[in-house]
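Enquirer: Have a look at this prediction, sequence included:
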Amino acid sequence: MTKTGIAAPSAAPAGGPGSGGLLAALAAAGIPADASPRRLAEYSYDASNYRVPPLAVVFPRSVDDVVAVLAVCRDTGTPLVSRGGGTSMAGNAIGPGVVLDFSRHLNRIHGIDEATGTVAVDPGVVLAVLSREVEQATGNRFTFAPDPSSKNRATVGGALGNDACGNHSVRYGRTSDHVTEIDVVTADGARLTATATGLHATDPADSFSERRAAALAAGLQELAHANLADFRVELGRIQRQVSGYHLANLLPEHGFNVARALVGSEGTCAVIVGARMKLVPKPASALLVCLGYADVVEAARDIETILEFSPAAVEGIDEAIVDTMRFRRGAGSVTGLPAGKAWLYVDLDGDDPASVQAAADRLLARLAENGRLIEGRPVPDDVERGSLWRVREDGAGLSSRLSTGGESWPGWEDSAVAPEKLADYLADFRNLLDQYGLQGVMYGHFGAGCMHIRITYDLRTAAGRDVFRTFSADAARLVVQHGGSLSGEHGDGRARSALLPLMYSPRLLTAFTAYRRLWDPAGILNPGSLTDPDPIDEHLALDGVPAREWRTSFDLRPLHAGGGSSVETDDPAPGAAVDPFVHAVQSCIGVGRCRTDAGGVMCPSYRATRDEKDSTRGRARVLQDMVRGARTVQEGWKSEEVREALDLCLSCKACSSDCPTGVDMATYKSEFFDHYYRGRLRPLSHFSLGWLPRWLKLTGRVAPLVNAVLATPLDKLAAKLGGLTTERSLPRFAGAGEWRTELAAAGVEMPRRTDGLTSPNPTDGVLLFVDTFTRGFRPAVAGAAARVLTGAGERTECSADACCGLTWISTGQLDTAKKLLANAAQVLDDGTERPIVVVEPSCAAALRKDLPELIPTEQARRVAARVQSFAAHVGELSAGGWTPSPAVPLPEQVVLQTHCHEYSVFGAGTQKSALAAVGVPSVVDATGCCGVAGNFGFEKEHFDVSMQVAEQALAPAMWDTSADTVILTDGFSCVMQVKQLDAARPGTHLAQLLDPGPVTDRTSTDRERETA
């Protein structure tokens, strides 16, 4: 038996004897369970510092499935852990035994009752989805209030488990303030409903559950009666006292509210299978007021004044998060911040804009009188407001990999005090950090006194883990001295449960243990948390990663804002000494932004399948087990589990910009495939599509013949021979000289030297790089781009004697890619700083990002710094005063399909900004991957997913606009997907849209080829 009284099989390693009997029992009960090494790797982690491999993962489809799984776990002595979005930062969503993932199937909203102001939900419903559906159903009159920063992937079950709060908790409190009833299944199989006044069987005809409810209710009443003084004195002292069990709700003065007492129990008492939650009225008008201060302590000293104005939210961030956001996503990613080094976001609301604005004016005047405010301003613009909130909401991820090259970790990220004590607490806490030589990145719910502080622990070394352990104990003592709570929102979990004796008396801890045993006498639910906890430094994910060199083609050393890698500095940041590939894949900390269903582009394959294995996080976790040599993934570069995890990655690169920690799964996939396929037969598509630039040199010479063949049924045979899908039409090929003809007609100087330049030392203008895709498939775009540039007064030269190697990069053929990129660097490094404008955005992205990572030379970096996509250059021209020719008939509306690589490398709003600058009045933004993504959508095994991805954004945008609406597709892959969806609506490049030449010259060649 273990210390928790659980039978030994629960501790058996994955794949060991303990799993065999469990899997057999689950199969006999009719429960599909996944115990594959890849799946176990995905579910060994949440968003905390911890790693605990389970024995199996189950995706229940009904409450009956949950009952059956619990019966098997009870009979076999196997632990069970409930999981929603897996975003727990305290280790609450991982554990040995069986993991129940509710987010995949038990995620329905069963009814929205506006009359009673309630909603009935499954535990797997995502919080943001719930709010969105409630607002739509009630005409924006009501919403669901709890809104943690993880709301677009965290679930109702998880919020109930942790008693989550969120940005607007100043107004709306915790999740426990919004619960009316909770349906649960106990470890012994009873189906119960916890209410505001007691407990009863969910089904009155279920006699076993009725008896269990009566006995449990009696036990809870006896527990409360025996501990009246302790519950009243020690619990419920501050707004954000989340640590421990919420047993004050069992007191007579609180009506014996069993539902609220159950909230925050972190899955240790029962399994939540449904809930009825309260709704709140949605304010008619709201305004963000942004305040700048010298530091977070000065900001905290103004909290009491701010709270006098009844704000809905008072959130705070420090400069480390802002600097990292700008470093990672560009200066334009943070707009509207007033002067300062720490900022408060104050949300004011009311019945009308005028009254809210008046309140904002009064607030700013009062704060000016206090003398601490450096600058404050209202933010009425929705776009600016959204940009600012994104900085706050991405705080956990952004602060994990800082612009300085350092890294920070949770563990003490969730302390809370009374708001009036926050400033003094933060001042003392900073002194404690200094004593340990640590740095803390501070953000959080200032108005509720709850701080999220990520700290620069070194969790990879024994000495660093000792610091983590002793610092955490001292931090616990400090927050208790200030009358606070170890946890204000995230729960205690593995991170803080062992520290609870520093906060609570032995009598209260004994009551906690008794409470848990009343619910779960066998102790099989989420062991290791709250009572009889594991030590806080046990099961740390970074402990036990072997020192090994992973030789890579990509230079993956972490960069910092100074422009170099952290390993090159005199004072390397924590983590800099780690192998670069290990450090790169460990950049995923599990925040789960890749599991959202809206906003941004990441992760298109997860949005299609809703399977953790197809999320960026799931893939990263499997890679993390690979580099640690875990039993779940042991074969290193030859791991079949990793290959399977990467199979549906579209290499869209969206994660490199959308992921708050900057995970670049496309790069990791390319690197892995390069090693995996060495000495192995590659898929045919790696030759047919991966070698596409070579084939285009041949097809260009006989394009009419090739196109004639492809116009017959032989095109299906050609597709099969190339390992491609027969469901998608192959593109038509351009003749070898068509692009030259187009450029000559545009009056552009043609290359006469092998490096593609017409002048040894050009000093002005631009270099137009005509890429392989444009030459081979869309030569008219080259002519259009040249006419736009020359029409803007740019001295334009052309280069075409190079290849970015994109197709070899995406298929993991990096030796060839490096040769091509080395040549490209030599060709394009002409001794000038003039922009290199690339027609195809994916090729521009490869030259900007992949070139310096695969060819880490000064020459490569010089060239990469000059590369611009065509849309980015148009934006610069417009900023300089250029406007399109009056002869260009700009459309009233366009559907914009931004290429994923342009989105991730040049900025999410690059094309949209260019369209606004040139005067296109209406843009329907199909934000999302088109689904083709280079070779992915042409491969037969990926075609179905490719079309599912298209249905996320591109297809709806097309169906919702008229047949004559222009579809802007700068990327050739996007052109092919548009053609697949509607062959009568060809995609148009921005250069074609702005081309001052005749319409027939501008589009006829491509239109005829694409519709042939």
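Expert: Here it is on my side, so go on.
Enquirer: switch to C-alpha atoms for all contacts and neighbour counts from now on
Expert: Fine.
Enquirer: Which positions in stretch 57-67 come out as buried?
Expert: Neighbour-count burial for stretch 57-67 flags Val57, Val58, Phe59, Pro60, Val63, Asp65, Val66, Val67 (criterion: 16 or more other CA atoms under 10 Å).
Enquirer: Compute the first-to-last residue distance for that stretch.
Expert: By CA to CA, to the nearest Å, the extent of stretch 57-67 from end to end equals 15 Å.
Enquirer: hmm, who's touching that stretch?
Expert: Residues from elsewhere that reach stretch 57-67 (CA atoms under 8 Å, 6 or more residues apart in numbering): 31-35, 39-40, 43, 98-102, 104-106, 185, 189, 273.
Enquirer: what does stretch 523-531 give?
Expert: Against stretch 523-531 from outside (CA under 8 Å, 6+ apart): 4-6, 73-74, 77-82, 92, 95, 187, 244, 266-270, 492-494, 497-498, 500, 509, 512-513, 516-517, 533-534.
Enquirer: where's Thr461 relative to Thr470, distance?
Expert: 14 Å.
Enquirer: wait, Met277
Expert: 40 Å.
Enquirer: Which one of those two is surrounded by more residues?
Expert: Met277 (22 against 12; other CA atoms under 10 Å).
Enquirer: How is that one assigned, secondary-structure-wise?
Expert: strand (DSSP: H, G, I helix; E, B strand; the rest coil).
Enquirer: now swap in Asp183 and tell me
Expert: strand.
Enquirer: Neighbours of the closest residue in space to it that isn't next to it in sequence, how many?
Expert: Nearest non-adjacent residue to Asp183, counting by CA to CA, 6 or more residues apart in numbering: Thr193, 4.4 Å away. Neighbours of Thr193 under the rule other CA under 10 Å: 24.
Enquirer: what helices or strands is the host helix or strand of Thr193 leaning on?
Expert: For Thr193, the enclosing helix or strand under DSSP states H and E is strand 191-194. Under the contact definition 3 or more CA pairs under 8 Å, 6 or more residues apart in numbering; DSSP states H and E, strand 191-194 sits against strand 179-185, strand 199-201, helix 207-226, helix 258-262.
Enquirer: putting a second one here so we can go through both:
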Amino acid sequence: MTAVRDGAEIVALLAAGGVEIDDGSRRLAEYSYDASNYRVPPLAVAFPRDAGEVSRIVVACHRAGVPIVARGGGTSMAGNAIGHGVVLDTSRYMNDIVSIDAASRTVVVEPGVVLADLAEAVQHATGNLLTFAPDPSSRNRATVGGSIGNDACGNHSVRYGRTGDHVLSLDVVLADGTRLTATRTALRATDPDDAAAVERAAWLSARLADLTGDYMSAFRLELGRIPRQVSGFHLAHLLPENGFDVARALVGSEGTCAIVVGATMRLVDVPSSALLLIVAYDDIVDAARDVMTILQYSPAAVEGIDEQIVATMKVRRGADSVAELPAGRAWLYVDLDGDDEVAVAAQAQRLRGDLEANGRALDCREVRDPSERKKLWRVREDGAGLSSRLELPDGSSVTSWPGWEDSAVAPERLADYLADFRLLLEQYHLVGVMYGHFGAGCMHIRITFDQRTAQGRSVMSAFLTAAARLVVEHGGTLSGEHGDGRARSELLPEMYSPTIMAAFADFKRLFDPTGVLNPGVIVDPASVTEHLALADIPALPWQTTFVLHDANGSEHGAFADAVQRCIGVGRCRSHGSGVMCPSFRATGDEKDSTRGRARVLQDMIRAAPTVEQGWASEDVREALDLCLSCKACSTDCPTGVDMATYKAEFFDHYYHRRVRPLAHYSLGWLPRWLAVTTRIAPLVNGALASPLRGIALRLGGLTDERPLPRFASKGQLRRELKPHRTGRGDVVLVVDSFTKGFRPEVAGAAVRVVEDAGHRAEVRTDVCCGLTWISTGQLRQARKRLLRTASALDDGSDRPIVVTEPSCAAALRKDLPELVDTPAARRVARRVRSFAEQVSAQRERGWTPSATPPSSVTVQTHCHEYSVFGAATQLRALEAVGVENVREATGCCGVAGNFGFEREHYDVSMAVAEQALAPALRADPDAVVLTDGFSCHMQARQLTDVHAPSASLHLAQILDPATRQEFLR
């Protein structure tokens, strides 16, 4: 490669060499942020495929003097994974688990492997005998490379320590492209035949030995004093008594000295028995004072949360999400484990006795069931997101931010430190939300900083300096897990002497003499208030059709506040539990994650000179293209980002006075077309079965790879509802457009199930939720229909309004009061139930279904019902009526209203189906398949034998007393 003169030339040069590199404005917006307070636009983003390609990229950047920032999942909370220059995202391609060796208890991995995937693969390969230990709360999206960069720890660090404790060797690329391997005792060329690398390794080893000799006494006095001392470089590992451990000296260097391209890691045993003890306290400091008692029992984890996070969890996900917590205002999670279940239980009893004797614990609860433990751990693991926007009892919100996210002290000093820290918060008139790794003395504290104003930033800077001095007074460290990054590097002189700071600078220069690797981190940092993402955002009047409110309850600037809810924790990049985010799971591209979309929206708000130009953003339109509007993010995202709402709002403005995609007219206006097709259904069905089908589909912007449903006639609906008695009933049953137009048999079954419980159903077929107009961003049309619906249903009663289609029920519950801001709309919304909710309510009042339900069911969890009515709504209904075995497909079906019928989205739709629904259907092809949603119904029929009587049914159909039951098992 030849030297290049500017950034554009290096992008062209690398692209010509086969590197996947992108400098488009949308891509740069996605990678301008991580999970910190900061925003730094890069020059370009590269997606290397292997170590050799990383080396070639680094050589080109080195010659051009272009900075390089290595990045995995992008969840760094201190601004470690952003920067000017070229960002290397290793998570897309460099994510192989090269080998697992149970005999040597080691694993060899590439840097982009997600931690949870690694642990799962190791457990599977070793018969659940071994695992990879580090388990930060972000483990289902954080990568090995990022964890090495920050020396991440996790919930079980009391037992297993930091990532560095599990590193045996690192394959790295230096700032000039040289490839070396750092081990626990040496530094050598990765390729022994590479003479230049061999020479460089020898030279660097000698210089590191000289550095250690020059600063030996300072290393011994100031470094490695407490287990969680992550701040700065970990140079104590170079001391003679530590064996010249270059690998561990590079761990925690945050990509400033070398880029990790491979790692050999140590594995640990999986305990055969585990028990979670939840201990409730009146105060977080009281909880901290019991930590030393708990540590005497060698727990695997001692984690803590406070009442503010729990209260927010209740508001965001319902009281059931925290029902297992004993009464209190602060809680410790104590994980006890071992090889003997009886011994573990006895240990728990002894610990409970000691805690009772201390007199601080209010209550204790033992949790043995693995699924229940997992549910409880989610409260702790979502702490970073939940604490960012706290929901208060009066309905308002408080926004908090990282910055002092990660301080740590010795566990025996934790209570005193927290007490003093509270006084410091009061002095600066700030509020802090506290949670974290109590057993390791490491606290995650999010604080109500005002980063938008100059005065607020001044207070933030002064507070952080005072906080640094306070933690040092308590013998602690600025960072105990997440690294220093842009958030704390400037404060390192408060913790370390000038001698150690000089050693850090010398260490950095030995590895990176030209300063191109993640500049401004640890060494030569910028101010902690420079590059703050919230600073100086234009205060434009973003008028919205949805009635949104900001954290202060005001509508002014509410849209800007809403899209800024995303703080980058990246749970939407998870391939694990929950529904969010189906499009990212299908493509693996940051642009298709909820976070990626939110970041592009945030840049729109920041950069738009006028509102009109902002709403016209092509970058945002492109980012939102693959959003399925499943609404899962509104529940699964810890910060409550509701991308479906933002998409509808944006499209409403973007397509104003523009020609829309054809599907917006064909499917977006579906209720209007159905009013016609029900009159001529035989004619329409005949045309769609003829050669005219292809023409009709193309005119409607629809795919020809998906079978269309048969249109129902008015006569079919009349026949289904004919036996129903007219007049006012005690339950209002709303038959939606999808049910009327395509599944009239569901309407009849729903009436019979409601009346089987002794109710009288008042059937309404004359109202519309406006869903198809909402999902395509035609909000004025949607609002007109919802105004009429609110007026029609607001009858002065509190009768439940039961809606057969879950997505329509969700629209009436959530979208109605946000689009129609009237008391009538809010009254109607409060009365709305999904059909599954109604079944549970009937069962609670003593109803026993006349029909015999199947003993086993495969249920496609409906995304909108999941997000608006609760994740377990359908499961509770099935359990209530006696279905014993439920196989749950938890994930979007892939059709999601108009999305899966659109020609350009069909392939992604089917890829989404492979995440949950398709595997569940293949697992038991003869099972009864429950699909309450019409979109789910169509996808299930696409994936199964549509002629089987159990191919795809509504809950009302499997409980219908008039249905023959031979096929139900």
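Expert: Right, received. Where do you want to start? As the structure is a prediction and not an experimental result, all values here were calculated from the model.
Enquirer: TM-score for the pair, please.
Expert: Remark: TM-score between the superposed chains equals 0.98 [TM-score structural alignment, normalised by the length of structure 2]; 959 aligned residues with a CA RMSD of 1.6 Å.
Enquirer: I'd like to know how far the most centrally placed residue in structure 2 sits from Phe584 of structure 2.
Expert: With distances taken as CA atoms, centre = their mean, the residue of structure 2 nearest its centroid is Arg571 (1.5 Å). According to CA to CA, Arg571 of structure 2 and Phe584 of structure 2 sit 11 Å apart.
Enquirer: Give the closest residue to the aligned partner of Glu234 of structure 1 in structure 2 in space, chain neighbours not counted.
Expert: In structure 2, Glu234 of structure 1 lines up with Glu222, judged by TM-score structural alignment. The shortest distance from Glu222 of structure 2 to any non-neighbouring residue, by CA to CA, 6+ apart, is to Tyr496 (7.2 Å).
Enquirer: Give the aligned equivalent of the one you found in structure 1.
Expert: Looking across to structure 1 (by TM-score structural alignment), Tyr496 of structure 2 lines up with Tyr504.
Enquirer: Compute the distance between Lys716 of structure 1 and Pro704 of structure 1, please.
Expert: 18 Å.
Enquirer: So which of these two has more stuff around it?
Expert: Neighbours per residue (other CA under 10 Å) separate Lys716 of structure 1 from Pro704, with Lys716 holding more: 19 against 15.
Enquirer: That one: what's its closest spatial neighbour, skipping adjacent residues?
Expert: Thr726 is the one closest to Lys716 of structure 1 (CA to CA, 6+ apart), at 5.3 Å.
Enquirer: just checking, that neighbour is part of a helix?
Expert: No: read with three-state DSSP, Thr726 of structure 1 is coil and lies in no helix.
Enquirer: list the buried ones in the host helix or strand of Val233 of structure 1?
Expert: Secondary structure assignment for Val233 of structure 1, by DSSP H and E: helix 228-234. For helix 228-234 of structure 1, burial by neighbour count (16+ other CA under 10 Å) applies to Asp230, Phe231.
Enquirer: How about stretch 973-985 of structure 1?
Expert: Those buried within stretch 973-985 of structure 1 under the rule 16+ other CA under 10 Å are Ser973, Cys974, Val975, Met976, Gln977, Val978, Lys979, Gln980, Leu981, Arg985.
Enquirer: and which of those residues is nearest Ala620 of structure 1?
Expert: Ser973 (25.9 Å; CA to CA).
Enquirer: Please identify the residue in structure 2 that aligns with that closest one.
Expert: Match for Ser973 of structure 1 (TM-score structural alignment): Ser935.
Enquirer: my guess is that match meets Phe901, correct?
Expert: No: with contacts counted by CA atoms under 8 Å, Ser935 of structure 2 stays clear of Phe901, the gap being 9.5 Å.
Enquirer: can you name the residues of structure 1 that stretch 188-205 of structure 2 overlays?
Expert: The aligned range for stretch 188-205 of structure 2 is 200-217, by TM-score structural alignment.
Enquirer: Repeat that for stretch 317-325 of structure 2.
Expert: So stretch 317-325 of structure 2 sits over residues 329-337 in structure 1, by TM-score structural alignment.
Enquirer: Then stretch 273-289 of structure 2?
Expert: Counting by TM-score structural alignment, stretch 273-289 of structure 2 corresponds to residues 285-301.
Enquirer: how long is that stretch from one end to the other?
Expert: 28 Å.
Enquirer: In that stretch, which residues are buried?
Expert: 286-301.
Enquirer: Please list the outside residues in contact with stretch 542-560 of structure 1.
Expert: 49, 402-405, 459-461, 565-567, 576, 578-584, 627-629, 667, 671, 814, 850, 852-854, 856.
Enquirer: Helices - which of those land there?
Expert: Pro580, Phe581, Val582, His583, Ala584, Val627, Thr667, Glu671, Leu814, Pro852, Glu853, Leu854 (DSSP state H).
Enquirer: Mind jotting down where the strands sit in the stretch 901-1012 of structure 1?
Expert: Assigned by DSSP state E, counting those that start in this stretch, the stretch 901-1012 of structure 1 shows strands spanning 922-925, 966-968, 987-988.
Enquirer: So for Ala800 of structure 1, which of these sits nearest?
Expert: Per CA to CA, nearest to Ala800 of structure 1 of the strands of the stretch 901-1012 of structure 1: strand 987-988, 21.9 Å.
Enquirer: Return the distance of the aligned partner of Glu420 of structure 1 in structure 2 relative to Gln229 of structure 2.
Expert: The alignment partner of Glu420 of structure 1 in structure 2, by TM-score structural alignment, is Glu412. Going from Glu412 of structure 2 to Gln229 of structure 2 by CA to CA gives 15 Å.
Enquirer: So the two - more neighbours on which side?
Expert: Legend: neighbour count by other CA under 10 Å for Glu412 of structure 2 and Gln229, higher for Gln229 (24 against 17).
Enquirer: Tell me which stretches of the stretch 651-800 of structure 1 form strands.
Expert: With DSSP E, counting those that start in this stretch as the criterion, the stretch 651-800 of structure 1 has strands spanning 766-769, 796-799.
Enquirer: got JSON lines for the ones you listed, with mean neighbour count too?
Expert: Listed next are those as JSON lines, based on neighbours: other CA atoms under 10 Å:
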{"stretch": "strand 766-769", "mean neighbour count": "25"}
{"stretch": "strand 796-799", "mean neighbour count": "24"}
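Enquirer: and the ones you listed as TSV, adding distance to Arg1002 of structure 1?
Expert: What follows is the strands of the stretch 651-800 of structure 1, written out as TSV (distance: least, CA to CA, whole Å):
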stretch	distance to Arg1002 of structure 1
strand 766-769	17
strand 796-799	18
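Enquirer: Minimum distance to Val863 of structure 1: which of those has it?
Expert: Among the strands of the stretch 651-800 of structure 1, strand 766-769 sits nearest to Val863 of structure 1 (CA to CA), with 11.4 Å.
Enquirer: Read off where the closest one ends up in structure 2.
Expert: Counting by TM-score structural alignment, strand 766-769 of structure 1 corresponds to residues 731-734.
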